[in-house]
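Engineer: Pasted the sequence and its predicted model underneath.
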Amino acid sequence: MLLCAVVASALMFADHRFTRMEEVRAQLTTVVAPIQWLVAVPSDVLTWGSLALSDQRALVEENRRLREQVLHLSHRVQHMSSLTAENVRLRELLGAAARLEADYITAELLSLDADPFTHQMVIDRGRRNGVFVGQPVLDASGLVGQVTAVSAYSSRVLMVADASHALPIQVNRNGLRFVLQGSGDYNALRVMHVPDTADIREGDLLVTSGMAGRFPPGYPVARVTEVVHDPGQPFARVTAEPVARLQRSRHFLLVFPPEPAPVPDDEIWDQELPDQLGADTPVATATEEPD
């Protein structure tokens, strides 16, 4: 230690008195730099690893929250286009019941059906999550399909592009109702039995009509891409493209349609019968025999 102290003192004195020592110090720094780097490697690796893990966890959590937020906002926005047209038709109706907002859960894609002639997929939600057969499935853009089979932890979904799938729709612009059927092509759907004189145009948005109670009304399904009028034929050939990203989406919404409020039978009888018979028409009761 004494020798090292003497040498250090001599070097400091020489560095202070002679300018040539700056070049020697620069060369020594170059020689010692790899040693300093090797000594600092373990500390740098530990610091980088802790930051990477914490950042990764934060990014994964933030990404999950953002995906759910996007789906939630898309679910709320999808009604806007249909509500705008609907408000025009219903503006004169006072006291109309408000549309109930449907509940939903999120789901993620597990696998796609390997059969090239079917368009089905498996998602990671099942009976334990409340999924049921016939439940509508949407992505951030529109209707994807409906659940056809349910197990405890997964479900099978039939997409709207499948040739065996059909659903009632309506033209958002004017409310005309038709049936939309899959064609086996992800990018083409067929609007069935459209009269040649029907007011349907390219670019029209097709939304669920709510008929039969399977799909809630107002969700976008497809957009008309082609309308062909064949002279002499009673029906036009109408082709539409799905608005949902059937081949790219990985996260979905499973919608629980709101149940309509039940109306007691006696109220229906009391309200409808006088309207049908007239205000002055006597109504026979169960204890009276009609003349």
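Structural biologist: Received, thanks.

Engineer: hey, let's count contacts and neighbours off CA atoms from now on
Structural biologist: Will do.

Engineer: In space, not sequence, find me the middle residue of this protein.
Structural biologist: residue 139 (2.2 Å; C-alpha atoms, centre = their mean).

Engineer: Pull the contacting residues for the residue nearest to that residue when sequence neighbours are not counted.
Structural biologist: Take residue 139 and drop its neighbours on the chain: the residue closest to it by C-alpha to C-alpha, 6 or more residues apart in numbering is residue 252, 4.5 Å away. When contacts are counted by C-alpha atoms under 8 Å, 6 or more residues apart in numbering, residue 252 is found next to 71, 106, 107, 108, 109, 137, 138, 139, 140.

Engineer: Closest one to residue 152 out of those residues, please.
Structural biologist: residue 107 (14.0 Å; C-alpha to C-alpha).

Engineer: Could you measure from that closest one over to residue 250?
Structural biologist: 8 Å (C-alpha to C-alpha, to the nearest Å).

Engineer: Helices of this structure, start to end?
Structural biologist: 2-17, 21-90, 265-277 (DSSP state H).

Engineer: how about JSON lines for these, with mean neighbour count and distance to residue 125 added?
Structural biologist: Shown next, in JSON lines, are the helices of the chain (neighbours: other C-alpha atoms under 10 Å; distance: least, C-alpha to C-alpha, whole Å):
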{"stretch": "helix 2-17", "mean neighbour count": "11", "distance to residue 125": "72"}
{"stretch": "helix 21-90", "mean neighbour count": "13", "distance to residue 125": "15"}
{"stretch": "helix 265-277", "mean neighbour count": "10", "distance to residue 125": "38"}
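
Engineer: Comparison target, given below:
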Amino acid sequence: MKLKKKKRTLIGWVYIIVIGVAVLFFMKGLLLFGMKKLNVLILPIQSKIYTTTEGIRENFNTILKYKDFFYENRELKAKITSQEYKDELIADLTAENVRLRQLLDLKGQMEYKTKVVKVSFQHVQDTYDGFVIKAGAVDGMKVNMPVLSGRQLIGKITDVYENYSVVKMITGENSYVSALCRDVIGIVNGEREKDLYFRPTSSLEEDLKVGEELYTSGISDVYPKGLYVGKISEIVSANNKLEKRYKVKIDTNIYDFQEAIVLMGDV
């Protein structure tokens, strides 16, 4: 009786074990099937995450590369700007050197004691009225000293300070210069514009022609004789000889006027 009972118990455990193994195999298959389905569902998400991550990484690398490119570009621009500045400076110095050589050559041809000075200021509204030079009382400047631009008479000193002086231009308003055009004497006056106007005071003006040059007459106590004033560019009016006027063109470009020559007296 006891033997049969033990046998039944043993058979029961065998069934339980077999059933358990079968359940495990079933669960394993079910688990593998579920994992496959889950992978199918998750794969697009994983692909999207991977693509996004790669995009972020590429964008980050692009940002880093752009940053490097930005700094390289800025350095390159700085070098180019520096080189352009150097080239411009060299060009300015070369041009200045040429101008100074010309002024010194002209200075050597003059019969007066002269001084080459820098033009330091021109007021935009008074372009044809006056300017300031970087030379004053300490440099020997005095009121009424004539001032030239190259060979062109440009004005006279009206105010002198310690380190600078003010020049009144012959193109300025109420500026008058006694001048000669060949044997014809007259008055040149300015009207705050780029041209001068010559009004003859003799009866010989009928022979004057466009292109003829005018020089100071020497009658004035300020301007010595023979300084170049300009050349006739146009006959303005010819109603009668008494009213005839001539437009006179000066050679100096007032907008590119950087140095001047001051006549300080006889050598």
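Structural biologist: That came through, no problem. All figures in this text were calculated on a predicted structure; none of them were measured in a lab.

Engineer: Please state their TM-score.
Structural biologist: For this chain pair, the superposition-based TM-score is 0.59 by TM-score structural alignment, normalised by the length of the second structure; 184 aligned residues with a C-alpha RMSD of 3.2 Å.

Engineer: Give me the neighbour count for residue 245 of the first structure.
Structural biologist: 17 (other C-alpha atoms under 10 Å).

Engineer: Over to residue 176 of the first structure?
Structural biologist: Using other C-alpha under 10 Å, residue 176 of the first structure has 15 neighbouring residues.

Engineer: you'd agree it is up against residue 170?
Structural biologist: Yes - in this structure, residue 176 of the first structure is within contact of residue 170 by C-alpha atoms under 8 Å, at 5.2 Å.

Engineer: about what we covered before: tell me which of the helices of the first structure sits nearest to residue 132 of the first structure.
Structural biologist: Nearest to residue 132 of the first structure among those is helix 21-90 (19.6 Å), distances taken as C-alpha to C-alpha.

Engineer: by contact count, what packs against that closest one?
Structural biologist: The contact analysis (3 or more C-alpha pairs under 8 Å, 6 or more residues apart in numbering; DSSP states H and E) places helix 21-90 of the first structure against helix 2-17.

Engineer: Contacts for the helix it packs on, please.
Structural biologist: Outside helix 2-17 of the first structure, the residues that touch it by C-alpha under 8 Å, 6+ apart are 21, 22.

Engineer: and what of stretch 229-238 of the second structure?
Structural biologist: Residues outside stretch 229-238 of the second structure that contact it (C-alpha under 8 Å, 6+ apart): 152-154, 179, 209-216, 243-251.

Engineer: could you flag which of these are buried?
Structural biologist: 152-154, 179, 213-216, 244-251 (16 or more other C-alpha atoms under 10 Å).

Engineer: In strands, which of those fall?
Structural biologist: Of those, the ones assigned to strands by DSSP state E are 152-154, 179, 213-216, 245-249.

Engineer: Output those in CSV, with distance to residue 123 of the second structure appended to each entry.
Structural biologist: Converted to CSV, those look like this (distance: C-alpha to C-alpha, whole Å):
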residue, distance to residue 123 of the second structure
152, 21
153, 20
154, 16
179, 28
213, 29
214, 28
215, 28
216, 27
245, 29
246, 28
247, 25
248, 23
249, 21
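
Engineer: got the contact list for the aligned residue in the second structure for residue 238 of the first structure?
Structural biologist: With the correspondence set by TM-score structural alignment, residue 238 of the first structure lines up against residue 246 in the second structure. Residues near residue 246 of the second structure by C-alpha under 8 Å, 6+ apart: 197, 198, 199, 232, 233, 234, 235, 236, 237.

Engineer: ok so, going back, considering the contacts of residue 252 of the first structure, which possesses the most neighbours?
Structural biologist: residue 138 leads those on contacts (other C-alpha under 10 Å) with 29 neighbours.

Engineer: give the contact list for that residue.
Structural biologist: Counting by C-alpha under 8 Å, 6+ apart, residue 138 of the first structure has contacts 144, 145, 244, 252, 253, 254, 255.

Engineer: Which residue of the second structure sits opposite it in the alignment?
Structural biologist: Using TM-score structural alignment, residue 138 of the first structure pairs with residue 148 in the second structure.

Engineer: Look up how far residue 259 of the second structure lies from its match.
Structural biologist: 9 Å.

Engineer: Spatially nearest residue to the match of residue 238 of the first structure (excluding sequence neighbours)?
Structural biologist: residue 235 (4.6 Å).

Engineer: what residue of the first structure matches up with that neighbour?
Structural biologist: Under the alignment (TM-score structural alignment), residue 235 of the second structure pairs with residue 227 in the first structure.

Engineer: and the aligned residue in the second structure for residue 163 of the first structure, how far is that from residue 58 of the second structure?
Structural biologist: Here residue 163 of the first structure is matched to residue 173 in the second structure, going by TM-score structural alignment. Residue 173 of the second structure is 72 Å from residue 58 of the second structure, where distance means C-alpha to C-alpha.

Engineer: Pick out whichever of these two has more residues nearby.
Structural biologist: Shown here are residue 173 of the second structure and residue 58; by other C-alpha under 10 Å, residue 173 has more neighbours (16 against 12).

Engineer: Surely the more buried one is in contact with residue 130?
Structural biologist: No - under the criterion of C-alpha under 8 Å, residue 173 of the second structure is not in contact with residue 130, lying 9.9 Å apart.

Engineer: Quick one: map residue 105 of the first structure onto the second structure.
Structural biologist: Per TM-score structural alignment, residue 105 of the first structure is aligned with residue 115.

Engineer: shouldn't that match be in contact with residue 267?
Structural biologist: No - the pair residue 115 of the second structure / residue 267 is not scored as a contact, 11.8 Å apart, by C-alpha under 8 Å.

Engineer: So those two - more neighbours on which side?
Structural biologist: In this view residue 115 of the second structure and residue 267 are compared by other C-alpha under 10 Å, and residue 115 has more residues nearby, 19 against 9.

Engineer: residues contacting the more buried one?
Structural biologist: By C-alpha under 8 Å, 6+ apart, residue 115 of the second structure lies in contact with 261, 262, 263, 264.

Engineer: Check residue 208 of the second structure too.
Structural biologist: By C-alpha under 8 Å, 6+ apart, residue 208 of the second structure lies in contact with residue 181.

Engineer: what do we get in the first structure for it?
Structural biologist: Using TM-score structural alignment, the partner of residue 208 of the second structure in the first structure is residue 200.
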